[in-house]
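A.B. asks: Attaching a predicted model along with its sequence, questions to come.
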Amino acid sequence: MKYMLLIYQDELTLSEVDREECYKESTELAHQLKANGQFLSANPLQPTSLATSIRVRDGKQLITDGPFAETREQLGGYYLVDVTDLDEAIGIAARIPLARKGTIEIRPIIEIKGLPTV
């Protein structure tokens, strides 16, 4: 079963040194998951100041700068994993470095037949 592990944190709380250490630990975790056959994808996201949101209402596009909603924590990155069950996904989420400072949301993926593959 595939799960998206969404990493939320206050993007202003990490120093550059902390951010680089987090990237290092996250890369190590990704390699461990790949060795276990669980890794599908992972990436950090650029800051919300570079985000663009779009809404379509009555056939008209409304494009705004920034994230879709005001929150204390922002979506900062993700892991996409293929595991046996939710318990296994929880175990991986607990190992993500930013779980110690932010929140990891675990969401099962709906697999739609006919979508292109990478």
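C.D. replies: All right, it came through fine.

A.B. asks: Every contact and neighbour count from this point should use C-alpha atoms.
C.D. replies: Will do.

A.B. asks: from what I can see Q61 touches I54, true?
C.D. replies: Yes: using C-alpha atoms under 8 Å, Q61 is in contact with I54, at 6.6 Å.

A.B. asks: Those two: who's more crowded?
C.D. replies: Remark: of Q61 and I54, I54 carries more neighbours, 13 against 10, as counted by other C-alpha atoms under 10 Å.

A.B. asks: One more to weigh against that first structure:
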Amino acid sequence: MRFLMLVISDPELDSTEAPVLTIEDWVRETAESGVNLDGDRLEPPSRAKTVRRRGGQLHVTDGPFAETREVIGGFDILECDDMDHAIRVAARHPMATHGTIELRALWPLDL
């Protein structure tokens, strides 16, 4: 099963718990095991564009659509046996202690 792992930072979170691994070690570990298929950091929301089409009109605005203090800082595509396996992988990421990790199973289109 493939999963999208969103890495979310929260600047107001004050965690003193030490992460299990550094980000570099987590990336190396998951890449070498074949679990991490792809991933990267994201530029800050201030550089984002929001795209909407309403009533035949294209609307492009600067920044994120929603106002929030939490920011998606990166993503990974994981290949795991099941959600429990994906949770074990995500739990080792440093942002599990210093932010939030969101996991979503990919839902392929049947074309």
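C.D. replies: Noted; the coordinates are in hand. This one's a predicted model, so the numbers in the text were calculated from it and none came from an experiment.

A.B. asks: just the strands in structure 1 please.
C.D. replies: 2-9, 39-44, 52-57, 60-65, 74-82, 103-108 (DSSP state E).

A.B. asks: What's the match for A96 of structure 2 in structure 1?
C.D. replies: The alignment partner of A96 of structure 2 in structure 1, by TM-score structural alignment, is A99.

A.B. asks: Which one, of the strands of structure 1, ends up nearest to C22 of structure 1?
C.D. replies: strand 39-44 (10.2 Å; C-alpha to C-alpha).

A.B. asks: Report the central residue of structure 1.
C.D. replies: Geometric centre of structure 1, nearest residue: Y78, 1.8 Å, by C-alpha atoms, centre = their mean.

A.B. asks: What residues does that one make contact with?
C.D. replies: Contacts for Y78 of structure 1 (C-alpha atoms under 8 Å, 6 or more residues apart in numbering) come out as M4, L5, L6, I7, A42, N43, P44.

A.B. asks: Excluding covalently adjacent residues, which one is nearest to the counterpart of the last one in structure 2?
C.D. replies: Using TM-score structural alignment as the criterion, the counterpart of P44 of structure 1 in structure 2 is R41. If you skip the residues right next to it in sequence, R41 of structure 2 has G74 as its closest partner in space, 4.1 Å away by C-alpha to C-alpha, 6 or more residues apart in numbering.

A.B. asks: Check L62 of structure 1 too.
C.D. replies: For L62 of structure 1, ignoring the flanking residues on the chain, the nearest one in space by C-alpha to C-alpha, 6+ apart is R55 at 5.1 Å.
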